[in-house]
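Novice: Sequence and predicted structure below; questions after.
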Amino acid sequence: MSDESPICSAKGCRVAAVWVLAWNNPKLHTPERRKTWLACDEHRESLSQFLAVRGFLKDVVSLDTWRADHPAP
């Protein structure tokens, strides 16, 4: 992730993201791999449910926590 203000991954949403939804598709990714979607407060639940129903959702953390745990190279 860059230092730009990240925006929500929900279709059409341009609101600042405050959540990171870490996920992977076990048919495509190794178990330790994490892809990410970003979410604003309004879309956190709907995006989480979309991933959870498919068995993809692994974790939901605040953007600040994610950045602290995964510093940019």
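Specialist: All right, it came through fine.

Novice: From now on I want contacts and neighbour counts done on CA atoms only, so please keep to that.
Specialist: Fine.

Novice: Does the one helix or strand Thr65 maps to pack against any helices or strands, and if so which?
Specialist: Element membership for Thr65 (DSSP states H and E) is helix 63-69. Packed against helix 63-69 by the contact rule (3 or more Cα pairs under 8 Å, 6 or more residues apart in numbering; DSSP states H and E) you find strand 19-23.

Novice: For the next helix-or-strand element following the strand it packs on, which helices and strands make contact with it?
Specialist: As assigned by DSSP H and E, the chain's next helix or strand after strand 19-23 is strand 35-39. Applying 3+ Cα pairs under 8 Å, 6+ apart, we find strand 35-39 packed against strand 19-23.

Novice: try this one side by side with the last:
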Amino acid sequence: MWVLAWNNPKIHTPERRKTWLACEEHREHLSQFLGVRGFLKDVVLLQEWESSQNP
């Protein structure tokens, strides 16, 4: 599983991160969807995301 971290700069503060989970099959499509809108901030494996959130 992958975590797509994003925010909408029109309504979120710069440090705010919303997340979507994606399987390998859908990761690229969802990344492109968010990227075209300028929302995508990061794409990381779920294990890495969990490790970074709970040091």
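Specialist: Now that the structure is in, tell me what you want to look at. All values derive from a computational prediction rather than experimental measurement.

Novice: TM-score for these two?
Specialist: Remark: TM-score between the superposed chains equals 0.96 [TM-score structural alignment, normalised by the length of structure 2]; 54 aligned residues with a Cα RMSD of 0.4 Å.

Novice: ok so, going back, which positions in structure 2 sit opposite the helix holding Thr65 of structure 1 in the alignment?
Specialist: Under TM-score structural alignment, the match for helix 63-69 of structure 1 in structure 2 covers residues 46-52.

Novice: just how off-centre is that stretch within its chain?
Specialist: 12 Å (Cα atoms, centre = their mean, to the nearest Å).

Novice: Please apply the same query to stretch 27-34 of structure 2.
Specialist: 9 Å.

Novice: which residues in structure 1 does the longest helix seen in structure 2 align to?
Specialist: As assigned by DSSP state H, the longest helix anywhere in structure 2 is helix 24-36. Aligned using TM-score structural alignment, helix 24-36 of structure 2 spans residues 41-53 in structure 1.

Novice: Report the buried residues of the matching stretch.
Specialist: Applying a neighbour-count criterion of 16 or more other Cα atoms under 10 Å, one finds His43, Arg44, Leu47, Ser48, Leu51 buried in stretch 41-53 of structure 1.

Novice: where's the closest residue to the second one other than its chain neighbours relative to Leu57 of structure 1, distance?
Specialist: I take that to be Arg44 of structure 1. In space, and not counting its chain neighbours, Arg44 of structure 1 is closest to Trp19: 7.0 Å by Cα to Cα, 6 or more residues apart in numbering. Distance from Trp19 of structure 1 to Leu57 of structure 1, counting by Cα to Cα, to the nearest Å: 13 Å.

Novice: you'd agree Asp59 of structure 1 is in a helix?
Specialist: No. Counting by DSSP: H, G, I helix; E, B strand; the rest coil, Asp59 of structure 1 is not found in a helix; it is strand.
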